[in-house]
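>>> please find the sequence and the predicted model below.
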Amino acid sequence: MTLPLTLTIPSKTFILGEYSVLSNQPTLLVASQPTCCVRIHQTETPSISLSPNSPAGRFYHKHLKQLGLQLTFSIPERMKDAGLGISGAEWLSVYLAHRMAKQQPFSLWDRSVWQSCLLDYQSHQPNMSIPGSGADWLCQMLGGYLYYDPKNQRVTPTQWPFKDHSWILLQTGHKCATHEHLNSLKDTQPFSAWGQIVRQSWQYWQVGDADGFIEQVKMFQQQLRSSGKTAEQTQLLLQYLMTIEGIVCAKGCGAMGADTIWLMCRRDKIAAVHTALRERSITVVANENDIHHGVTWQQ
């Protein structure tokens, strides 16, 4: 692969499991619009906007700067504002740039490629009391709907199974800095039991049992709330959303559920749900039609 080239990297959303994955439990994610673009080219005076203490910044200064590689990020505002995977996109950019600089062909679905990426990611988080799992950028890398079990490092791509239901991702208008939040956590062991909810939801997902899956989403959100992992503004918005006819479940996503809310609604009520959201000036970030199939690149 010759430079220059441009990477396109999608957003990510944790449907379920954003805290339990920290204790080595499975998680269910989706990659979607909006996307960011990263231009990779060589220059005699490379500079970068990455935080030097982030995994991406550490990797760049260790491996890429001496190669004269410049990475220029073009990130849409709604991806920034909704916390949809900027740090994951940064990590993928530096890692894949390093791979591409070696001029060796590779496949993102090659297990050895993303396992190597996980190992490098883990080794570049020396100051994190609770390291990130890597599940977020793994979803961004591979795209679509993804069930990931970190215990055996098994990745299972899947499809939306509920023909009578759809989903919508909303922006809350608030943010929680994920890395700072992870460093504030003292222990991830309490989240381990939540893994059973994710496993059960996966069973319902695989057989297309919408009612069973919806109950598991509700249970996971209840765990988030009772454990103090739902921001106050998110909880208020969740309470309102559940009064809208057609919405069957909703949960905050990411750190403190602060940035976005993922909801399921009846397919025959989608128009009415969107009308209710517009009336409250609630921003829709993505929906079932905005699925993205992972990192792509072109010269």
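Yep, that arrived.
>>> CA only for contacts and neighbour counts going forward, please
Noted.
>>> off-centre distance for the lengthiest strand in the chain?
Identified as the longest strand of the chain according to DSSP state E is strand 27-42. With Cα atoms, centre = their mean, to the nearest Å as the basis, strand 27-42 stands 10 Å off its chain's centre.
>>> quick check: buried residues in that strand?
Neighbour counts over strand 27-42 (16 or more other Cα atoms under 10 Å) mark 27-41 as buried.
>>> same check, this time on stretch 54-70
54-61, 64-65, 69-70.
>>> how about the helices in the stretch 151-299 of the chain?
In the stretch 151-299 of the chain, the helices defined using DSSP state H, counting those that start in this stretch lie at 178-184, 195-207, 210-226, 232-241, 270-279.
>>> nearest to residue 254, of those helices?
With Cα to Cα, the closest approach to residue 254 among these belongs to helix 178-184: 7.7 Å.
>>> list the contacts of that closest one.
128-132, 254-255 (Cα atoms under 8 Å, 6 or more residues apart in numbering).
>>> one more time with 10 Å
19, 22, 54, 83, 87, 127-132, 188, 254-256, 258 (Cα atoms under 10 Å, 6 or more residues apart in numbering).
>>> for the residue nearest to residue 30 when sequence neighbours are not counted, the count of nearby residues, please.
Nearest residue to residue 30, sequence neighbours excluded (Cα to Cα, 6 or more residues apart in numbering): residue 145, at 4.4 Å. Residue 145 has 24 neighbouring residues, counting by other Cα atoms under 10 Å.
>>> then the one 5 residues further on?
Taking other Cα under 10 Å as the neighbour definition, residue 150 ends up with a count of 18.
>>> about what we covered before: what's the residue nearest to residue 30 in contact with, if anything?
12-13, 15, 28-32, 139, 156-160, 291-293.
>>> now, of the residues you listed, which are buried?
By 16+ other Cα under 10 Å, the contacts of residue 145 give 12-13, 15, 28-32, 139, 291-293 as buried.
>>> need those in TSV with distance to residue 107, can you?
Listed next are the buried ones among the contacts of residue 145 as TSV, based on distance: Cα to Cα, whole Å:
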residue	distance to residue 107
12	20
13	23
15	26
28	22
29	21
30	20
31	18
32	20
139	15
291	20
292	17
293	14
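>>> for comparison:
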Amino acid sequence: MTFVIPGKTFLVGEYSALVEGSVLGVATTPGFSMQTISQENFSFPFSEQSPAGLLWSESKRKFPFQFQDHIGWGGFGKSTAEYLSVLIPTLKANSNFSDIRLQYQSISEKCGARVSGLDMAIQYFGRILHFDQESQVYQSLGWNFSDFEFFIVSTGLKVKTHEHLATLNLDQIRHFPRISNPIVELYFKKNGEDFCRGLNEWSDFLVREQFIQKESLELSLNLRKSPEILSAKPCGAMGADVIFVMCRTENFSHVKHKISELNLNICATTQDIAMGILDQLSQVQGSAYVD
């Protein structure tokens, strides 16, 4: 049994997710994969002190597996993919994700990490993930802008997310959802230009709040100098890992060339939006999800 675990990118609501804010994210390939294998010569591949390691040690039923990282760059949810690799063989398509998320938060806390669990939700539900904090509903959506394309670009930079979040003062970010929640809702208006302006507004807000790393900010501002690039938003902890770039479909080739001129690696585009674990569980088990 093999499962593809997509990479994740937060579009809007990172940090807000920690203080009861709504979230919009995208799941893409390449990502990660796990394959169940025979017990013979199995050696657990992750740190025993990681959330995946702790889940493995606490599990009554253990399923040996092989894990592969098909990305090679940081910022796409490797730690949650590792955790899911341990968890997947025990899941059913009608498993309650709210319970899965709470367990992950609890285990992560034992490891000294503060997490929202919504990065894992992006990988679990797949495609464009919308989580509404008020209703506690998870939605897996299609790409809403037929005349617009995106690139997900690796910066080559990295902030250790768990360490960063562990030292974060939540009182410092409690006002973030007031800015991010309305921008999340712009996705449903299906107006690409408005959504790009919203992404830039969220990015500029994070800059003012000093939650975007200097090097990543400089890269995004260089990209935004090109009139064909309508948005270039740093994503991940301190915006360090990746930049989400949007343009009109007719400018796709030009923007692709512009990104290559800056020696940045394109990790995914609109064509790489991926299904999540839930869809694969449903295919294997022939059951629909009920939360």
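Cool, got the structure. What you see is a predicted model; the values in this text were computed from it and never measured.
>>> how close does the longest strand of the first structure sit to the second structure?
For strand 27-42 of the first structure, the mean deviation from the second structure after alignment is 1.3 Å (mean Cα distance after the TM-score superposition for the first structure).
>>> picking that back up, can I get the buried residues of stretch 54-70 of the first structure in CSV with secondary structure?
Output for those, formatted as CSV (DSSP: H, G, I helix; E, B strand; the rest coil):
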residue, secondary structure
54, coil
55, helix
56, helix
57, helix
58, helix
59, helix
60, helix
61, helix
64, helix
65, helix
69, strand
70, strand
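>>> quickly check the contacts of helix 178-184 of the first structure for the two that are furthest apart.
The widest separation within these (Cα to Cα) is 23.8 Å, between 127 and 258.
>>> show me where the first structure has strands.
Counting by DSSP E, the strands of the first structure are 5-16, 27-42, 69-74, 145-149, 154-158, 165-171, 247-253, 260-266, 283-287, 296-298.
>>> redo these as CSV? Include distance to residue 199 of the first structure.
Below are these laid out as CSV (distance: least, Cα to Cα, whole Å):
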stretch, distance to residue 199 of the first structure
strand 5-16, 10
strand 27-42, 8
strand 69-74, 36
strand 145-149, 9
strand 154-158, 13
strand 165-171, 20
strand 247-253, 17
strand 260-266, 19
strand 283-287, 24
strand 296-298, 30
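>>> out of those strands, which gets nearest to residue 114 of the first structure?
That would be strand 154-158 among the strands of the first structure, by Cα to Cα, at 10.2 Å.
>>> and that closest one, which stretch of the second structure?
Mapping strand 154-158 of the first structure onto the second structure (TM-score structural alignment) gives residues 137-141.
>>> residue 82 of the first structure reaches residue 259, doesn't it?
Yes. Using Cα atoms under 10 Å, residue 82 of the first structure is in contact with residue 259, at 5.2 Å.
>>> need the overlap of contacts for these two.
Going by Cα under 10 Å, 6+ apart, residues that sit against residue 82 of the first structure and also against residue 259 are 170-176.
>>> ok, so of those, who is nearest residue 271 of the first structure?
Nearest member of these to residue 271 of the first structure, counting by Cα to Cα, is residue 170, at 15.2 Å.
>>> what's the counterpart of the closest one in the second structure?
Per TM-score structural alignment, residue 170 of the first structure is aligned with residue 153.
>>> leaving out chain neighbours, which residue sits closest to its match?
That would be residue 266: by Cα to Cα, 6+ apart, it lies 4.5 Å from residue 153 of the second structure.
>>> so how far is residue 274 of the first structure from the counterpart of that neighbour in the first structure?
Taking TM-score structural alignment, residue 266 of the second structure has residue 284 as its aligned residue in the first structure. In this view, residue 284 of the first structure and residue 274 of the first structure are 8 Å apart by Cα to Cα, to the nearest Å.
>>> what's the answer for residue 132 of the first structure, then?
Applying Cα to Cα to residue 132 of the first structure and residue 274 of the first structure gives a distance of 34 Å.
>>> more neighbours: the two, which one.
Between residue 132 of the first structure and residue 274, residue 132 has the larger neighbour count (other Cα under 10 Å), namely 18 against 14.
>>> name the nearest residue to that one, ignoring sequence neighbours.
For residue 132 of the first structure, the spatially nearest residue (Cα to Cα, 6+ apart) is residue 22, at 7.1 Å.
>>> now for residue 11 of the first structure: what does it line up with in the second structure?
Aligned partner of residue 11 of the first structure by TM-score structural alignment: residue 7.
>>> number of residues surrounding the match of residue 170 of the first structure?
Neighbour number of residue 153 of the second structure under other Cα under 10 Å is 21.
>>> please apply the same query to residue 87 of the second structure.
Around residue 87 of the second structure there are 17 other residues, counting by other Cα under 10 Å.
>>> map it onto the first structure.
Match for residue 87 of the second structure (TM-score structural alignment): residue 95.
>>> before we move on, the earlier item: using a markdown table, lay out the helices of the stretch 151-299 of the first structure together with distance to residue 121 of the first structure.
Shown next, in a markdown table, are those (distance: least, Cα to Cα, whole Å):
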| stretch | distance to residue 121 of the first structure |
| --- | --- |
| helix 178-184 | 14 |
| helix 195-207 | 23 |
| helix 210-226 | 27 |
| helix 232-241 | 30 |
| helix 270-279 | 38 |
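>>> of these, which is nearest residue 47 of the first structure?
Where the helices of the stretch 151-299 of the first structure are weighed against each other on Cα to Cα, the nearest is helix 178-184, at 23.1 Å.
>>> now the closest one on the second structure. Mean distance?
Counting by mean Cα distance after the TM-score superposition for the first structure, helix 178-184 of the first structure comes out at 1.3 Å.
>>> buried ones in that helix?
For helix 178-184 of the first structure, by 16+ other Cα under 10 Å, it's 178-179, 182.
>>> want to throw the residues you listed into TSV with distance to residue 217 of the first structure?
Converted to TSV, the buried residues of helix 178-184 of the first structure look like this (distance: Cα to Cα, whole Å):
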residue	distance to residue 217 of the first structure
178	22
179	25
182	23
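>>> closest one of the residues you listed to residue 113 of the first structure?
Nearest member of those to residue 113 of the first structure, counting by Cα to Cα, is residue 179, at 24.6 Å.
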